[in-house]
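# Could you look at this predicted model? Sequence included:
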Amino acid sequence: MINEAIENPKQYTYIIAGGGMAGLSLAYYLSESSLTYERILILDQGNEATKTWSYWSDEAHPFDVFAEHSWGQLEVNSFANKNLNLTIAPFVYRKIESGTWTKAIQEKLHQNPKFEFIQARIEGFNFQGKFAQVLTDKGRFEATEKIFDSVSPYPCDLTNPKELKQHFVGLSIETNFPLFDPNKATLFDFRIAFTNACEFMYVLPTSTRNALFEHTFFSGELLDEKAYLAQIKAYLLAYYGLSDDDYEIKGSEKGIIPMNYVAIPQNLHQKIIKIGTSGGFVKASTGYSFKRTQVLLKKLVGQLESDNKNAHAIHQKRFKILLDRIFIQVLVDQQVKGSTVFEKLFQKNSAQTMLRFLDEQTNIWEDLRLMTSVPTWPFMKAFFKIVFKRPTFY
């Protein structure tokens, strides 16, 4: 007997393949838009691990209400144990727990009868005539307008040491006694950076007894999970005097984020649009994705509203792309410590300028001034390598 769903695929206006952060964010902006549509299908493969998303902003955002905690003070600790206390106003740094956010967005969308959720394993994409289709273990689903794909892999070889990754393991702990300052988050602690790879601890205290500690690398080579955990425990003992008996582990997280730059040109004429990590929404040189994804998706929905099919899914200035590629090459070459680069940038520029720079909100003249803060020779070598040799892994 032929499966009816396979023989006669169900039709939707839009299909969002992947119900993670990018897919649900797109669904949210579609639900708030002026677009008219019959139905939108969200195909969710399930088993999404709990994650921490952090971002800074100097203006209100609809997702601010989901923040577990926020900070107006950040700090950066250099390898030489020099502490920088950064007041970031008018910016606010926020932390969102993915499970809380996901549940809230799903509940909002479930109230809209035009959205449908189906849990299915996505097996591929296809075209049937003028319509695009998603192939799943529960049959074929067809989009009369577009499919938004957030599940296809981003081209990054995890085994290639010349392809930069942000890789990390984090522990959320609760101490037996009050210890932390919940008014200040540690963006970078480079006191653990004993190699030329960019290695740091990231600390988000949400109360006097609760904090997230993430051991993070920007490098090409991955570590065994035990190595990250050992470094976190050593850090807790060295800088907070905490032994294993002094705290309880309340949760953990880990991840690998591609930081190599790959051009993924897309315009809205296409029937299948890649979004999220699949579409290159992660900022290549830093691994930041949450706020950038929101900005890009909100613009994308705006272009759909105006029916501007010539619009690009990501519109990036060529100079910003060049800066990203140079920065990545410096981190890959490791001819200067990655920690030194970030230390110099924060030591010689205001916190507000740095946050705007990391958000790609600075102009070309501000970028050039920022580049005078970093060690010149490694960046010049990286520039010539990018411009003249054009390595294939970028």
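Here it is on my side, so go on.

# Going by C-alpha atoms from here, please, whenever you check contacts or count neighbours.
Fine.

# so what's the residue nearest to the spatial centre of the chain closest to, chain neighbours aside?
For the chain, residue 289 is the residue whose C-alpha lies nearest the centre (CA atoms, centre = their mean; 2.4 Å). Distances taken as CA to CA, 6 or more residues apart in numbering put residue 282 closest to residue 289, at 4.6 Å, once the chain neighbours are dropped.

# Please compare the first structure with the one that follows:
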Amino acid sequence: MHRCGPIDVDLALVGGGGAASLVLAALDRRRVRDLRIAVVDPVHRRGQDRTWAFWDEPGNDLDPLLAASWHRVEVVTPWRSRVLDLAPLRYAMVRSRPIYDRAAEAERRLGAVRVDAPADVLDDGGGRVTVRADDGTPLVRASWVLDSRPRPPRRAGRTNWLQHFRGWWLAADVPLFDPDRAILMDFRTPQPARGVSFGYLLPVSSRYALVEYTGFTPTLLSDAGYDAALTDYRDLLGLDPARLTVREVENGVIPMTDAAFDSRPSPRVTRLGTAGGATRSSTGFTFSAMRRQAEQVAAALAAGRPPVPAPAYPGRHRWMDAVALRALDRGWVAGPEFFDRLFDRNPVERVLRFLDGTTTPAEEAAVMGSTRLLPMVAATVGDAAARLRDRLVPARRAATWTVPPAVVGDPVRESDTG
């Protein structure tokens, strides 16, 4: 509800997507009832506008919300097919409707006020933050602001790719899918001249599944290009189009960049989601990091501390992402070969935790040691030289970036820009 004049609160959530929804649910679980909360967003999120998938251990608060989960997944390269047993982990899918519904219920119990207006400027005065509309009108005054809107980085990237995808939710008139096994990555798709592509299949039941085509490239495809790629991949899987109906279509674009995002642009403003560094730049994974941010924010507020989460990923992971992106961008490493070696030479749990940013330095050394040495050394040297140039000529790295379109769905890479 939008009220005349600014609203005074303890906490303002600017942006009401996945990141804010997870924060509201975490605050509700911890029974934080003594905070005045406002949600500032012109759109009240409802329904199925996103799909997230992630790996974790069963037995947590998301269990009742899941659309499906798998303990076995398949990784396919031009050279081999592997069926991986994820135990003790699982690969799980959740659609946006139950996330938004849980957040709406949490919002009601927390007594949060909704401001249905777009925020523009966050004016941090030291003691309070004023959230202003684009015409300068003050909407909210808050002690703390959590901002999950897409924001440009503090420093432009040295490598800037996009993870882009289109998926078809397919309904079959006869059983066609194995609901006990998902295809996590299938690199038999035609590979672009510069970048990587793969398909995947996430079955919800024997008659309903998501089939998706994904590209890691500097540029997007046309609408016709995505549909042609999906048609080819459907045929590669041996799925009879006469038996299938496309029930839903989802699209998305996620930045894959070594740009530096400013997770705390002022003392009382914290950014969440992609703008807060939650997107893993080498893979696009975001959802698990957003969950960690939400839990840390809720724990801090419950204890009377500032709602400032830890960095989404260790600094060494951001460095490894920059090196990997450089190697892929220069063509020194081929994507299918990179992932083939990764899964071939490491336990699957180690690979999944590495992609999620939760491995130890010793495990990371083992993972990096499974890649081809000379290309990664060249990428490391190139990255170090680029960092040195940036220090000598900092103006060259001024952040100029167009924020990609908001993500509509992201089953494999867990993404939500906020």
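Thanks, I have it. If you're wondering where the values come from, they're calculated on a predicted model, not measured in any experiment.

# rewinding a little: what does the residue nearest to the centre of the first structure correspond to in the second structure?
Taking TM-score structural alignment, the alignment pairs residue 289 of the first structure with residue 286 from the second structure.

# Would you check that that match makes contact with residue 280?
Yes - assessed by CA atoms under 8 Å, residue 286 of the second structure is found in contact with residue 280 at 6.3 Å.

# any residues in contact with both of the two?
When contacts are counted by CA atoms under 8 Å, 6 or more residues apart in numbering, the set common to residue 286 of the second structure and residue 280 is empty.

# quick revisit: is it true that the residue nearest to residue 289 of the first structure touches residue 293?
Yes - checked against CA under 8 Å, the pair residue 282 of the first structure and residue 293 is within contact range at 7.4 Å.

# list residues touching both of these two?
When contacts are counted by CA under 8 Å, 6+ apart, residue 282 of the first structure and residue 293 are jointly contacted by residue 276.

# And for the residue nearest to residue 296 of the first structure when sequence neighbours are not counted, the neighbour number?
Nearest residue to residue 296 of the first structure, sequence neighbours excluded (CA to CA, 6+ apart): residue 314, at 6.7 Å. Neighbouring residues of residue 314 of the first structure were enumerated by other CA atoms under 10 Å; the total is 19.

# before we move on, what about residue 88 of the second structure?
Here the number of neighbours of residue 88 of the second structure (other CA under 10 Å) works out to 10.

# Under the alignment, what does it map to in the first structure?
Using TM-score structural alignment, residue 88 of the second structure sits opposite residue 90 in the first structure.

# got a list of what that match touches?
With contacts defined as CA under 8 Å, 6+ apart, residue 90 of the first structure is in contact with residue 58.

# Would you map the helices across the stretch 301-418 of the second structure?
Counting by DSSP state H, counting those that start in this stretch, one finds helices in the stretch 301-418 of the second structure at the ranges 315-329, 335-344, 348-356, 361-369, 373-392.

# which parts of the longest one are buried?
Neighbour-count burial for helix 373-392 of the second structure, with 16 or more other CA atoms under 10 Å as criterion, is recorded at 375, 376, 379, 380, 383.

# which of these sit farthest apart?
When CA to CA is used, the two most widely separated members of the buried residues of helix 373-392 of the second structure are 375 and 383, lying 12.2 Å apart.

# quick one: the helices in the stretch 1-150 of the first structure?
For the stretch 1-150 of the first structure, the helices defined by DSSP H, counting those that start in this stretch occupy 4-7, 21-31, 98-110.

# In JSON lines: those, plus mean neighbour count.
JSON lines is the format used below for those (neighbours: other CA atoms under 10 Å):
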{"stretch": "helix 4-7", "mean neighbour count": "12"}
{"stretch": "helix 21-31", "mean neighbour count": "21"}
{"stretch": "helix 98-110", "mean neighbour count": "15"}
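
# Alignment lookup: residue 20 of the first structure to the second structure.
By TM-score structural alignment, residue 20 of the first structure lines up with residue 17.

# does its match really touch residue 48, like I thought?
No - between residue 17 of the second structure and residue 48 no contact is recorded; they are 12.0 Å apart, counting by CA under 8 Å.

# Settle it for me: which of the two has more neighbours?
Between residue 17 of the second structure and residue 48, residue 17 has the larger neighbour count (other CA under 10 Å), namely 25 against 16.

# From residue 66 of the second structure, how far out is the more buried one?
Taking CA to CA, to the nearest Å as the measure, residue 17 of the second structure falls 18 Å from residue 66 of the second structure.

# what's the answer for residue 39 of the second structure, then?
25 Å.

# and what of residue 327 of the second structure?
36 Å.

# Those two: which has the busier surroundings?
residue 327 (23 against 15).

# ok, the more buried one touching residue 374?
No - using CA under 8 Å, residue 327 of the second structure is not in contact with residue 374; the gap is 10.3 Å.

# Pipe the helices of the stretch 1-150 of the first structure into CSV and attach distance to residue 84 of the first structure per row.
Shown next, in CSV, are those (distance: least, CA to CA, whole Å):
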stretch, distance to residue 84 of the first structure
helix 4-7, 60
helix 21-31, 32
helix 98-110, 29
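
# wait, which of those is closest to residue 172 of the first structure?
In terms of CA to CA, the element of the helices of the stretch 1-150 of the first structure nearest to residue 172 of the first structure is helix 98-110, at 14.1 Å.

# now for the closest one, which elements pack on it?
Under the contact criterion of 3 or more CA pairs under 8 Å, 6 or more residues apart in numbering; DSSP states H and E, helix 98-110 of the first structure touches helix 21-31.

# quick check, distance from the helix it packs on to the centre of its chain.
Per CA atoms, centre = their mean, to the nearest Å, the displacement of helix 21-31 of the first structure from the mean C-alpha position of its chain is 15 Å.

# give me every residue that touches residue 22 of the first structure.
With contacts taken as CA under 8 Å, 6+ apart, residue 22 of the first structure has the following neighbours: 150, 275, 276, 293, 294.

# Now, those that are in helices?
Restricting the contacts of residue 22 of the first structure to those inside helices, with DSSP state H as the criterion, leaves 293, 294.

# hmm, back to that, quick one: the residue nearest to residue 289 of the first structure and residue 250 of the first structure, what's the gap?
Going from residue 282 of the first structure to residue 250 of the first structure by CA to CA gives 28 Å.

# These two - which one has more neighbours?
Neighbour tally, residue 282 of the first structure and residue 250, criterion other CA under 10 Å: the higher count belongs to residue 282, 23 against 12.
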